[in-house]
Every structure is written in structure tokens, then in C-alpha cells.
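**Student:** dropping a prediction and its sequence here:
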Amino acid sequence: MSFHKKNKQRLERRIHRIRNRQFSRCEKFRISVFRSLNHIYAQIIDDATSMTLLSFSSLNLNKNEKSGDKKSIAKMVGESLGKLAVEKSITDVFFDRGRFMYHGRVKALADGLREAGLKF
């Protein structure tokens, strides 16, 4: 088995493991995270209706707010999405990190969400 195929299978197993945990908590909304090389994206999804309720990314930030390293930008994205969620009275969520490790920018985004008032 090639190295790339083995890594792809490992990522798929990780995604399914996280998603299977989520189905036991289907009464909560899910925060899905995607991290690219330059940007980070997060959206709040209602799995019961399969609809995206809110979304925010580093592309939505102003140029003044984009100063700093990628971790601080990810934290700002988390705080902004958290504020939008609290305005819509969403407080209890499930954090779906997907295939990304809970480290670095993903952790900074989660910290920003917690500081804004979300619980997970």
C-alpha cells in the first residue's frame, strides 16, 4: 500500500470517528472547521435539517483585523462566529474538527468560540 493511500485512509477513519461521536449528540448544532494553507473557515450546521445556520471565515475579516499571525486570525474568526451565534441564541454546540488535529489554528479558533460564550 502506498504512503499516500495509507494517509488518506487514516484521515477518513479520523473523520468517521469524530462524526460517529456527533450522532449521539444530535440535539446540538455542529461547528465544522476547515483549514487551508492561508485561511480558516467555520460554519454552524443543523444536522437535523441539514442546513448551514451561520458561517464565518478569515476572508470575512477587514484588512485591519488581518494583521498578525495565523493563530491570532483564527482566534478572531472564532470570536466573530461566536458573537454571531450568541446573537441568534445558539450557545450549546458540538465542535467538529474534521480531519484536522486539535492544535494550532484549530485550537485557537475553539478558544475564540469559548471566549465568545459558546459551550462545547
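**Tutor:** Arrived safely.
**Student:** please make it C-alpha for all contacts and neighbour counts, starting now.
**Tutor:** Will do.
**Student:** list the contacts for the nearest residue to residue 57 once chain neighbours are set aside?
**Tutor:** Spatially, and ignoring its direct neighbours in sequence, residue 57 is nearest to residue 41 (4.2 Å; Cα to Cα, 6 or more residues apart in numbering). Residue 41 sits next to 33, 34, 35, 55, 56, 57, 58 when contact means Cα atoms under 8 Å, 6 or more residues apart in numbering.
**Student:** this is the comparison structure:
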Amino acid sequence: MSTQINRRQKIRYRIRKKIGGSAQKPRLSVFRSNSDIYVQLIDDTNGVTLASASSREKDIVAQKVPKIEKSKLVGAALATKAKALGITTCTFDRGGYLYHGRVKSVADGAREGGLQF
């Protein structure tokens, strides 16, 4: 494993010790690859994913926009799915990534969509 992956993994473990999700207030988890971004609303008490969205969904892929703007669309898509489930609040898990760029853009999109964290 590279040292960059090890560093992010250590940060992830440190964050997960403090952050957890429940059915009423799930954890919004972010995974960022080089080309795509994936987000999930997770109920950690039952170990269930309540909703998910990614930049590989057909309606998001169809829009030819930069990755930061796609990330904002992914956050908004997750917020609409959460609203349909009756979820209004969540905790944000940045997954060991810096709160900057695409990760911040997902959070902004989710907030504009109506999620509170």
C-alpha cells in the first residue's frame, strides 16, 4: 500500500471513532476516486445503507460539466432521495479527504438540497 492510502485510512479510523449514524440521523459517507464520487446515507446501528448517489448515474453522466459541478449534482441527488425517505439531518463523514474541492462541493449540494449537518 502506498503511504497516501495509509494516511487516509488512519484519518478515516480517527473520524469513525467519533462519528456514527442512526436511522433518524444517518452518516453521509463520501468516497472519491480519480474520476468519480460516491455518497451514501448509512445507518450504522443496523448496518444498512439508506440511500446512495454517484457521479455514474445516468442523469448526472449526461451533463457534461467539470468534476466539481458533478459533485454538487451528486449531493443534490442524495438530498432529494433523503427527502423522499423523510430524512432531514445527517452527520458528514468526509472519509479522510480534506474538506476542499469535490468533497466540499458534495456537502454544498446536499445542503442546498435540504439536508442539514
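**Tutor:** Received it, and whenever you're ready, just let me know what you need. Predicted model, so just to flag it, every value in this text is computed and none were measured.
**Student:** please state their TM-score.
**Tutor:** Remark: TM-score between the superposed chains equals 0.88 [TM-score structural alignment, normalised by the length of the second structure]; 115 aligned residues with a Cα RMSD of 1.9 Å.
**Student:** would TSV of the contacts of residue 41 of the first structure with secondary structure and distance to residue 108 of the first structure be doable?
**Tutor:** Listed next are those as TSV, based on DSSP: H, G, I helix; E, B strand; the rest coil; distance: Cα to Cα, whole Å:
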residue	secondary structure	distance to residue 108 of the first structure
33	strand	12
34	strand	13
35	strand	12
55	strand	17
56	strand	15
57	strand	13
58	helix	13
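**Student:** from the contact counts, what lies against the lengthiest helix in the second structure?
**Tutor:** Using DSSP state H to define each element, the second structure has its longest helix at helix 67-85. Contacts defined by 3 or more Cα pairs under 8 Å, 6 or more residues apart in numbering; DSSP states H and E place helix 67-85 of the second structure against strand 37-43, strand 48-54, helix 58-61, helix 102-113.
**Student:** save these as TSV, and put in distance to residue 73 of the second structure too.
**Tutor:** Shown next, in TSV, are those (distance: least, Cα to Cα, whole Å):
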stretch	distance to residue 73 of the second structure
strand 37-43	11
strand 48-54	9
helix 58-61	7
helix 102-113	6
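**Student:** returning to that earlier point: of the contacts of residue 41 of the first structure, which are reproduced in the second structure?
**Tutor:** By both residues aligned by TM-score structural alignment, their matches' Cα atoms under 8 Å, the contacts of residue 41 of the first structure still in contact after alignment to the second structure are 33, 34, 35, 55, 56, 57, 58.
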